[in-house]
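J.: My questions concern the predicted model and sequence given below.
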Amino acid sequence: MSDPGTGYPGNGRNETVEQQMDRNWMELLQELRVLQTGVQILAGFLLTLPFQARFASLDGFQTGLYLANVVLAALTTALILLPVSVHRRLFRKRLKATLVSSADTIAKLALGGVGLLSVGTSSLVFDVTAGRGAGLIAGGTLLAVLIALLVYVPFRLNKRAREDSP
């Protein structure tokens, strides 16, 4: 929908659709940069663990949780890189709206991956340092908090914004 008489999209910014897509793309890239940093830190932490003396004392559950976290870190990294790869493929083909839409979906999936990676890594650390029960409680608690923060809060804010808009 356009702002009346301007031909610009109805977002109050007086920008063309192309300008809006460019801005949205840049905002998505910035979000992905933030996610990438977090994933790289967690992945780096995980990748150093097998070279620690205590790693050999992990039980089967802990080793499985560790490997699941490594796989999740790799998959989340791939998701974060995917929009850039898609951009390279679609570059100069006038498909910015497709790029922005797909990158938005990918960013949401990557955010979920980062959340799960945080849960898994915290669970592993608590399990190794304080025992299985502490690991399960820490993981479950963090999962509940992340669901509230990453799913419920944005949902409520979006709903409130729709209710407040004319």
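T.: In hand now; what should we look at?
J.: C-alpha only now, for contacts and for neighbours.
T.: Noted.
J.: Enumerate every residue touching A103.
T.: Contact analysis of A103 by C-alpha atoms under 8 Å, 6 or more residues apart in numbering lists 28, 83.
J.: hold the first one in mind and look at this next one:
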Amino acid sequence: MAQDGSNAEMDREEESPKERATRKWNEMLQELRVAQTGVQVLTGFLLTLPFTQRFTKLSGTDKTAYLVTISCAIGSAACLIAPVAFHRVLFGRSEKTWLITAANHVSRVGLTLMALTMTGSVFLVFDVLLGIGAALAASIVTLVVVAGLWVAIPVVAEARD
């Protein structure tokens, strides 16, 4: 195979629409497994916080930030798991093209909510440990890094092609 992936492209051109849809669905499932695991671990951690002794001492700002963050985490988990539910409901109904499109859209929402969950988590930790200034700075850096890695780099790569 050539390093530029040209043989892979030729193989893909020979795929039937059904084979292409199956490949795309399988690729999406692999990607979702990584994201689902991450958001589930983060959500589980966040769900334990109200049951710690220190939680009652949080400021009103931190409690609000926690509620927004846990809401984003639950929303992210729901969105990243939704394609599995879509598949279960539509299994055997020849709706794979719709399934791939819908799963792509809901996964993007889930990843956006996951980025906000990560940012909110950083805000909470930095605010409790170092104060609001450090929390705001760390949150901005987190959001910029995640947006850069998850959005800017792929957009630039796509524009180059």
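T.: Good, I have the coordinates. Just so we're clear, the structure is a prediction, and the values are computed from it rather than from any experiment.
J.: before we move on, which element is M26 of structure 1 in?
T.: When elements are defined using DSSP states H and E, M26 of structure 1 is found to belong to helix 17-48.
J.: Just give me the mean distance for the helix or strand just after that helix relative to structure 2.
T.: In the C-terminal direction, the helix or strand that comes right after helix 17-48 of structure 1 (DSSP H and E) is helix 60-90. On the superposed models, the aligned residues of structure 2 are on average 0.9 Å from helix 60-90 of structure 1, with distances taken as mean C-alpha distance after the TM-score superposition for structure 1.
J.: Can you name the helix or strand that the residue nearest the centre of structure 1 falls in?
T.: With distances taken as C-alpha atoms, centre = their mean, structure 1 has L111 as the residue nearest its mean C-alpha position (1.6 Å). L111 of structure 1 belongs to helix 96-130 when elements are defined using DSSP H and E.
J.: related to what we said a few turns ago, which one in structure 2 is aligned with the residue nearest to the centre of structure 1?
T.: Residue correspondence, TM-score structural alignment: L111 of structure 1 in this structure matches L111 in structure 2.
J.: ok, now which ones touch that match?
T.: Shown in contact with L111 of structure 2 (C-alpha under 8 Å, 6+ apart): 35, 76, 80.
J.: Same list (these) but as a markdown table, adding neighbour count and distance to L90 of structure 2.
T.: Shown next, in a markdown table, are the contacts of L111 of structure 2 (neighbours: other C-alpha atoms under 10 Å; distance: C-alpha to C-alpha, whole Å):
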| residue | neighbour count | distance to L90 of structure 2 |
| --- | --- | --- |
| A35 | 19 | 23 |
| S76 | 29 | 22 |
| L80 | 29 | 17 |
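J.: how about S94 of structure 2, secondary structure?
T.: Classification of S94 of structure 2 into helix, strand or coil gives coil, according to DSSP: H, G, I helix; E, B strand; the rest coil.
J.: what's around V86 of structure 1, how many residues?
T.: 14 (other C-alpha atoms under 10 Å).
J.: for L81 of structure 1, same thing?
T.: That count, for L81 of structure 1 with other C-alpha under 10 Å as the rule, works out to 17.
J.: Tell me which of the contacts of L111 of structure 2 persist in structure 1.
T.: Counting by both residues aligned by TM-score structural alignment, their matches' C-alpha atoms under 8 Å, structure 1 reproduces these contacts from these: A35.
J.: any idea how far G60 of structure 1 lies from Q36 of structure 1?
T.: For G60 of structure 1, the distance to Q36 of structure 1 under the criterion C-alpha to C-alpha, to the nearest Å works out to 29 Å.
J.: Now name the helix or strand holding A134 of structure 2.
T.: A134 of structure 2 belongs to helix 132-147, assigned by DSSP H and E.
J.: mean deviation (superposed) between that helix and structure 1, please.
T.: Here helix 132-147 of structure 2, set against structure 1 after superposition, deviates by a mean of 0.9 Å using mean C-alpha distance after the TM-score superposition for structure 1.
J.: So which other helices or strands are in contact with that helix?
T.: Contacts of helix 132-147 of structure 2 with other secondary structure elements, assessed using 3 or more C-alpha pairs under 8 Å, 6 or more residues apart in numbering; DSSP states H and E, are made with helix 96-130.
J.: related to what we said a few turns ago, for the helix or strand following the helix holding A134 of structure 2, what is the distance to the chain centroid?
T.: Proceeding N to C from helix 132-147 of structure 2, the next assigned helix or strand is helix 153-160, under DSSP H and E. Remark: helix 153-160 of structure 2 is offset 19 Å from the chain centroid, using C-alpha atoms, centre = their mean, to the nearest Å.
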